[in-house]
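Participant: have a look at this prediction, sequence included:
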Amino acid sequence: MERQEEGKKILAQNRKARHDYFIEETFEAGIVLTGTEVKSARQGRINLKDSYAYVKNGELYVLNMHISPYEQGNRFNHDPLRTRKLLLHRREIDRLIGKTREEGYTLVPLSVYLRRGRIKVELALAKGKKLHDKREALREKAVRREAERAFRGRLK
């Protein structure tokens, strides 16, 4: 779950998103969290499955991102599935508004990670795959894996 890359510690990934969507473009967004959410997120207790982002009143929000309640928290613990605000530059939000109005585009969080002590969300502008596209992607993956296996066998 942890991968150090350019000072970035990955806390959670949405692997299903790359299977279900064609990723057109990615953005790095900050996220507004409460104290116990930050502590829980730093422990990697985040689930991005079925989460998505939307624009409302010129602001960006993420829905269905599950951050488990902090174990040492008390009555100040948070609601695990509450709607959370994402922080992006105005230009980027305006561009996303235009793109998401197009047919078939949606905003999907790909990963949550720490960068310089701040929790960031990698957000993707994505277009949904049809069933035949998913099958084709699985076929290509199997062929690639088989080719690697054959290549490794020749090296020995």
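Facilitator: Received it, and whenever you're ready, just let me know what you need.
Participant: okay, CA-based contacts and neighbour counts for the rest of this
Facilitator: Noted.
Participant: tell me which element the residue nearest the centre of the chain is part of?
Facilitator: Central residue of the chain (Cα atoms, centre = their mean): residue 110, 2.1 Å from the mean position. Element membership of residue 110 [criterion: DSSP states H and E] is strand 105-115.
Participant: buried stuff in stretch 8-19?
Facilitator: 8-14, 17-19 (16 or more other Cα atoms under 10 Å).
Participant: what helices or strands is the strand holding residue 110 leaning on?
Facilitator: Other helices and strands packing on strand 105-115, by 3 or more Cα pairs under 8 Å, 6 or more residues apart in numbering; DSSP states H and E, are strand 8-13, helix 15-20, strand 52-56, helix 90-101, strand 118-128.
Participant: ok so, going back, OK, contacts around the residue nearest to the centre of the chain?
Facilitator: 13-15, 17-18, 48, 121-124 (Cα atoms under 8 Å, 6 or more residues apart in numbering).
Participant: here's the one I want to compare it with:
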Amino acid sequence: MAKGTGKVLAQNKKAGHDYFIEETYEAGLVLTGTEIKSIRSGKVQLKDSHIRIRNGEAWVYNMHVSPFDQGNRFNHDPLRNRKLLLHKKQIGQLVGAVKRDGYTIVPLKMYIKDGYAKLLIGLGKGKKDHDKRDDLRKKEAKREMERVFKDRQR
């Protein structure tokens, strides 16, 4: 199965708008019992989350996983930092890239693959305002062409 395929539970659409994604990695997550239950029910949000490398380990910050409805006093903290499972070589590549100017690691989407929760992370370079405007212009032109083409087929 290709990387990034499976039942998509959450997507960070803002990442594609704010960054040029150059490379993607598939990472597992270290989760507690109630967290995986909430994730399987789709109660996860990646909007403001980001990834840092600390002591040779990758961690995801600000990923919101809602508390499990049937959870008890052992329910998890919704915004706790979660460890990502990556190979040492991949972490080394990410550290080297982040030290370069303007690169950052952003979560792109979360999905279930072979029964495990996976996070697709991307190495991205920040877009400038004019790049974002160009992308919006291209997107709008494409929509307009599709609209005209659809009207002609009728």
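Facilitator: On my side now, so go ahead. Keep in mind that what you see is a predicted model, and the values were worked out from it rather than measured.
Participant: so after superposing, what's the score?
Facilitator: Laid over one another, the chains give 0.95 as their TM-score (TM-score structural alignment, normalised by the length of structure 2), with 152 aligned residues with a Cα RMSD of 1.4 Å.
Participant: if we can go back for a sec, quick one: which of the contacts of residue 110 of structure 1 is nearest residue 90 of structure 1?
Facilitator: residue 123 (15.3 Å; Cα to Cα).
Participant: give me the nearest residue to the closest one, chain neighbours excluded.
Facilitator: Once flanking residues are discounted, residue 123 of structure 1 sits nearest to residue 109: 4.3 Å by Cα to Cα, 6 or more residues apart in numbering.
Participant: what does that neighbour align to in structure 2?
Facilitator: Aligning on TM-score structural alignment places residue 109 of structure 1 opposite residue 107 in structure 2.
Participant: so the longest helix along structure 2 aligns onto which residues of structure 1?
Facilitator: Using DSSP state H to assign secondary structure, the helix with the most residues in structure 2 is helix 129-153. On structure 1, the counterpart of helix 129-153 of structure 2 by TM-score structural alignment is residues 131-155.
Participant: what of stretch 27-35 of structure 2?
Facilitator: Going by TM-score structural alignment, stretch 27-35 of structure 2 sits over residues 29-37 in structure 1.
Participant: which residues does residue 111 of structure 1 contact?
Facilitator: Neighbours of residue 111 of structure 1 in contact, by Cα under 8 Å, 6+ apart: 10-14, 48, 121-123.
Participant: could I get these as JSON lines with distance to residue 148 of structure 1?
Facilitator: Converted to JSON lines, the contacts of residue 111 of structure 1 look like this (distance: Cα to Cα, whole Å):
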{"residue": "10", "distance to residue 148 of structure 1": "27"}
{"residue": "11", "distance to residue 148 of structure 1": "29"}
{"residue": "12", "distance to residue 148 of structure 1": "28"}
{"residue": "13", "distance to residue 148 of structure 1": "25"}
{"residue": "14", "distance to residue 148 of structure 1": "25"}
{"residue": "48", "distance to residue 148 of structure 1": "30"}
{"residue": "121", "distance to residue 148 of structure 1": "32"}
{"residue": "122", "distance to residue 148 of structure 1": "30"}
{"residue": "123", "distance to residue 148 of structure 1": "31"}
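Participant: hmm, residue 16 and the residue nearest to residue 123 of structure 1 touching each other?
Facilitator: No: using Cα atoms under 8 Å, residue 109 of structure 1 is not in contact with residue 16, being 10.7 Å away.
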